[in-house]
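S.K.: give me coordinates for this.
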Amino acid sequence: MGKTQPASFRVAVQQERCRGCGICEEVCPQGAIRVREVAVIDQSRCVGCGICVEECPHGALYLKAYR
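M.R.: Below you'll find the model as predicted:
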């Protein structure tokens, strides 16, 4: 079996843009997002797929390089 490579990107939240709508939490296939007042990313679960970034209607999420 091949080894899984860690993701090169992780999701970050621009808290001032987040409205707490919960769409990102609903679409995350890894269950890496919880919304309280704003979205909170569990970086240990995030695989950097970017689905939440694409679906966020407020532009509050973005991918940043991860090392």
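
S.K.: from here on, just use CA atoms for contacts and neighbour counts.
M.R.: OK.

S.K.: could you give the number of residues near the residue nearest to residue 65 when sequence neighbours are not counted?
M.R.: Once flanking residues are discounted, residue 65 sits nearest to residue 9: 4.6 Å by CA to CA, 6 or more residues apart in numbering. As a burial measure, residue 9 scores 17 neighbours (other CA atoms under 10 Å).

S.K.: surely residue 9 meets residue 53?
M.R.: No - if you go by CA atoms under 8 Å, residue 9 and residue 53 don't touch, sitting 11.8 Å apart.

S.K.: overlap in contacts, these two.
M.R.: Common contact partners of residue 9 and residue 53 (CA atoms under 8 Å, 6 or more residues apart in numbering): residue 63.

S.K.: let's see this one next to it:
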Amino acid sequence: MKLHFLRLSLPLSLPVSAARLEGSLTEQVAQELGQPAQLLRWSLTAVEGDRAWVEVVATTDDGHSD
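M.R.: Okay, here's the model as predicted:
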């Protein structure tokens, strides 16, 4: 298992919900890392206009069992 820390910018669409934001984050983290990832924690750190800045802690499987 590998641990990743990312700071991402996402477009905001109204209405905003935590479930919708988490779904978008899961997709964007997988794209950034090039593989499926499990979100451990995320935090909305700023909103600038129609963009949200989010810090994410996620894990990916490195092919080894723990």
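
S.K.: would you pull the TM-score for this pair?
M.R.: In this superposition the chains share a TM-score of 0.29, using TM-score structural alignment, normalised by the length of structure 2; 37 aligned residues with a CA RMSD of 3.6 Å.

S.K.: so residue 24 of structure 2, which of the three states?
M.R.: helix (DSSP: H, G, I helix; E, B strand; the rest coil).

S.K.: first-to-last residue distance for stretch 40-54 of structure 2?
M.R.: Separation of the first and last residues of stretch 40-54 of structure 2 by CA to CA, to the nearest Å is 13 Å.

S.K.: just how off-centre is that stretch within its chain?
M.R.: Computed by CA atoms, centre = their mean, to the nearest Å, the chain-centroid distance of stretch 40-54 of structure 2 equals 10 Å.

S.K.: buried set for that stretch?
M.R.: By neighbour count with 16 or more other CA atoms under 10 Å, stretch 40-54 of structure 2 contains the buried residues 42, 52, 53, 54.

S.K.: okay, those residues in JSON lines with secondary structure next?
M.R.: Formatted as JSON lines, the buried residues of stretch 40-54 of structure 2 follow (three-state DSSP):
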{"residue": "42", "secondary structure": "strand"}
{"residue": "52", "secondary structure": "strand"}
{"residue": "53", "secondary structure": "strand"}
{"residue": "54", "secondary structure": "strand"}
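
S.K.: farthest pair in those residues?
M.R.: Farthest pair in the buried residues of stretch 40-54 of structure 2 (CA to CA) is 42 and 52. Separation: 12.1 Å.
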